[in-house]
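Visitor: Turn this into a structure:
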Amino acid sequence: MKNKEKYAAVILLSVLQVYNIVRSFEYFKTYFTNLGNSFRYGNGLNTIQTTMYILFVLLDLVLITLFFASTGRYQDKVYKLLRYLFLVTFFLYIPYTIYAYTSGNVYFQSFTLLQKILQITSVLANIACAVLFLRAKPQTQPLAINLAEYELVNYTSMGHRFVHHLLDMLFIVPVFLFWREVLYVRNEYMLELLFLLVYLVYCFLSEAVFRQTLGKIATNSCVTSNGPDLTAGRVLLRTLARLIPFDRASFLFRANWHDKTTYTSVVYIDTWEKVFEDSNPEDTAATSK
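Guide: Okay, here's the model as predicted:
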């Protein structure tokens, strides 16, 4: 059943992406035609946002193709990345989706009946796709472990934590630029606040639901606990700890403040081991005699 839901989710996602390309074809055509003039007339940020959106659509299409062309563990890894990209994007944009298709939105009310039907159908299809992805989990997922129970573990290297930061920023930037335009934020301090909010929501969603961000998926790392259970509340505390000044640069000298203050760690998946296994109760009893 889960396998069927996986295929249904990926097929529905491919239909949605094809629909998005067809719907935006004229816009993309105009965009590429005027690409050279965009930065000249002060539209650089919009150009960056559109370019990154196109790249993510292309990435989805490549991953969809790889999913159907592969089997076994490789297919599961591709599915895991597809699922992550869709669900995190879905939740980051859902507030705008709710607003955009309410009766009070003037832009939506200007649509023809056919356009309204297509838009509402697209929204419902996205919701259905999200439900399918949430239900059909990949075979390999980071385990909810407590490192206090293991003697050996391979912590993620400083170089890979830098990779996490770069890839996460690559994902966050187009989301930030989108909300910047939607909310029409131009004040410097409000822009910083908006970026910080997007960053924190991204980190919380990723680590609470998947125990990984995009960067951690790329390096096969995950968030684990060093004591209490890694609940959503603990992840929230870990996320808020990122507000510590200069926390994002703390990995450069292995301080990792948001880890240490919340008793969490970032480690490579399946590298935790027990050196001394729990002894068999029967063997213990026999020895005592």
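
Visitor: can we go C-alpha only for contacts and neighbour counts from here?
Guide: Fine.

Visitor: mind listing what the residue nearest to the spatial centre of the chain touches?
Guide: In the chain, the centroid-proximal residue (CA atoms, centre = their mean) is V88; its distance is 4.2 Å. Neighbour list for V88: Y202, L205, S206 [criterion: CA atoms under 8 Å, 6 or more residues apart in numbering].

Visitor: mind listing the helices in this protein by residue range?
Guide: 2-23, 25-33, 35-38, 44-69, 72-100, 106-109, 113-135, 158-183, 188-205, 214-218, 232-240, 257-260, 281-288 (DSSP state H).

Visitor: Please identify the most buried of these.
Guide: Ranked by mean neighbour count, these are led by helix 214-218 with a mean of 22 (mean count of other CA atoms under 10 Å).

Visitor: what does stretch 23-31 contact?
Guide: Stretch 23-31 is contacted from outside by no residue at all, using CA under 8 Å, 6+ apart.

Visitor: same thing but at 10 Å, please
Guide: Applying CA atoms under 10 Å, 6 or more residues apart in numbering, the contact partners of stretch 23-31 are 17-19, 21-22, 33-35, 37-38, 47, 50-51, 54.

Visitor: coming back round to it: between the helices of the chain, which gets nearest to W272?
Guide: Of all the helices of the chain, helix 214-218 sits nearest to W272, with 16.5 Å by CA to CA.

Visitor: What's the separation between S38 and G44?
Guide: 6 Å (CA to CA, to the nearest Å).

Visitor: State the distance from the residue nearest to the centre of the chain to T219.
Guide: 18 Å.

Visitor: so what's S225 closest to, chain neighbours aside?
Guide: Of all residues not flanking S225 in the chain, T264 sits nearest, at 4.5 Å (CA to CA, 6 or more residues apart in numbering).

Visitor: So the one you found sits against G227, correct?
Guide: Yes: taking contacts as CA atoms under 10 Å, T264 lies within contact range of G227: 7.8 Å.

Visitor: Second chain to compare with the first, below:
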Amino acid sequence: MSNSTYILDDKLLVSGGQRFLNYLLDNIFILALIFLLAAFLGFFGSLLGLNGLVDWMGNIGDLEGRILFILFTIIYYTVTEGLFGRSLAKLITGTIVVDENGEKPDFGTILKRSLCRIIPFDGLSFLGSSGRGWHDSMSDTYVVNKKALDEEVKIFHEFNLIGVQEIES
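Guide: The predicted structure is shown next:
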């Protein structure tokens, strides 16, 4: 077995347009989750007579709404990318978050990546020349096409087996 380590090739990075689609879809999913939670809390709050909760939800201001959106965004990305290496949008578009070796980043890296998303205009930062957003570069992560990555890693490991003598048991 070879001791070589796969290093991600920049040609696997997805385009800025693909990243923008992921951004839009994920924001729709986050808003849908907030709506579903609000409907759930509103229904059970009314059912259980928790009028204070229902009144608070009906009077949420812009600042509170923005804070809730930021919290949901951090939780959404940390949970989905932390557990699966991809958000719902990335699952739909066939992309995945990886480290420089093409592997799923650890939970701490994903949390850092998620926290970096609250930087103003981060959601548009991947439209630059490198195709990587600030939350990518600050957390040393990459968004790539999953099928292309799987094929590239497979070829890499097969290539490294050339010349390696098989041991018969």
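
Visitor: returning to what we had before: between the contacts of V88 of the first structure, which is closest to F68 of the first structure?
Guide: Taking CA to CA as the measure, F68 of the first structure lies nearest S206 of the contacts of V88 of the first structure, at 25.4 Å.

Visitor: Pull the contacting residues for that closest one.
Guide: If you count contacts by CA under 10 Å, 6+ apart, then S206 of the first structure has Y84, L85, L87, V88, L200, Q212, T213, L214, K216, V235 around it.

Visitor: ok, now D62 of the second structure?
Guide: L68.

Visitor: Now do the contacts for L88 of the second structure.
Guide: L88 of the second structure touches N22, L25, D26, F29, I30, Y76, Y77, T80, E81, G94, T95, counting by CA under 10 Å, 6+ apart.

Visitor: Y6 of the second structure too?
Guide: The contact partners of Y6 of the second structure, by CA under 10 Å, 6+ apart, come to E100, N101, G102, E103, E152, V153, F156, H157.

Visitor: would you turn these into a markdown table with distance to H135 of the second structure?
Guide: Below are those laid out as a markdown table (distance: CA to CA, whole Å):
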| residue | distance to H135 of the second structure |
| --- | --- |
| E100 | 15 |
| N101 | 18 |
| G102 | 17 |
| E103 | 17 |
| E152 | 24 |
| V153 | 24 |
| F156 | 28 |
| H157 | 29 |
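
Visitor: In TSV, list the contacts of V88 of the first structure along with distance to T284 of the first structure.
Guide: Conversion of those to TSV gives the following (distance: CA to CA, whole Å):
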residue	distance to T284 of the first structure
Y202	49
L205	45
S206	44
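
Visitor: between the residues you listed, which is nearest P245 of the first structure?
Guide: Y202 (18.7 Å).

Visitor: and the aligned residue in the first structure for T73 of the second structure, what does it touch?
Guide: Under the alignment defined by TM-score structural alignment, T73 of the second structure is paired with Y199 of the first structure. Contact analysis of Y199 of the first structure by CA under 10 Å, 6+ apart lists D168, M169, F171, I172, V173, V175, F176, L193, T239, R242.

Visitor: gap between Y199 of the first structure and T213 of the first structure?
Guide: 11 Å.

Visitor: anything in contact with each of these two?
Guide: Shared contacts of Y199 of the first structure and T213, counting by CA under 10 Å, 6+ apart, come down to D168, F171.

Visitor: Pretty sure K154 of the second structure sits in a helix.
Guide: Yes: with DSSP: H, G, I helix; E, B strand; the rest coil as the criterion, K154 of the second structure is part of a helix.

Visitor: Excluding sequence neighbours, find me the nearest residue to whatever residue of the first structure lines up with N22 of the second structure.
Guide: The equivalent of N22 of the second structure in the first structure is H164 (alignment by TM-score structural alignment). Closest residue to H164 of the first structure apart from its sequence neighbours, by CA to CA, 6+ apart: G215 at 3.8 Å.

Visitor: what lines up against the one you found once you look at the second structure?
Guide: Match for G215 of the first structure (TM-score structural alignment): A89.

Visitor: wait, doesn't its match sit right on V143?
Guide: No: between A89 of the second structure and V143 there is no contact under CA under 10 Å: 12.0 Å.

Visitor: Give me the common contacts of these two.
Guide: Counting by CA under 10 Å, 6+ apart, the common neighbours of A89 of the second structure and V143 are R19, T95, I96.

Visitor: that older thread, which two of the contacts of S206 of the first structure have the greatest separation?
Guide: Across the contacts of S206 of the first structure, the longest distance by CA to CA is 19.6 Å; it joins L85 and V235.

Visitor: Grab the nearest non-local neighbour of whichever residue in the second structure pairs up with A232 of the first structure.
Guide: By TM-score structural alignment, A232 of the first structure lines up with F107 in the second structure. Nearest residue to F107 of the second structure, sequence neighbours excluded (CA to CA, 6+ apart): G82, at 5.4 Å.

Visitor: residues in contact with the one you found?
Guide: Taking CA under 10 Å, 6+ apart, one finds I75, Y76, V97, K104, P105, D106, F107, G108, T109, I110, L111, S114 in contact with G82 of the second structure.

Visitor: Could you do L92 of the first structure as well?
Guide: Counting by CA under 10 Å, 6+ apart, L92 of the first structure touches I172, V175, F176, W179, V198, V201, Y202, L205.

Visitor: residue contacts, the fourth one?
Guide: When you say that, I think you mean W179 of the first structure. By CA under 10 Å, 6+ apart, the contact set of W179 of the first structure is L92, Y93, Y96, V185, L191, L194, F195, V198.
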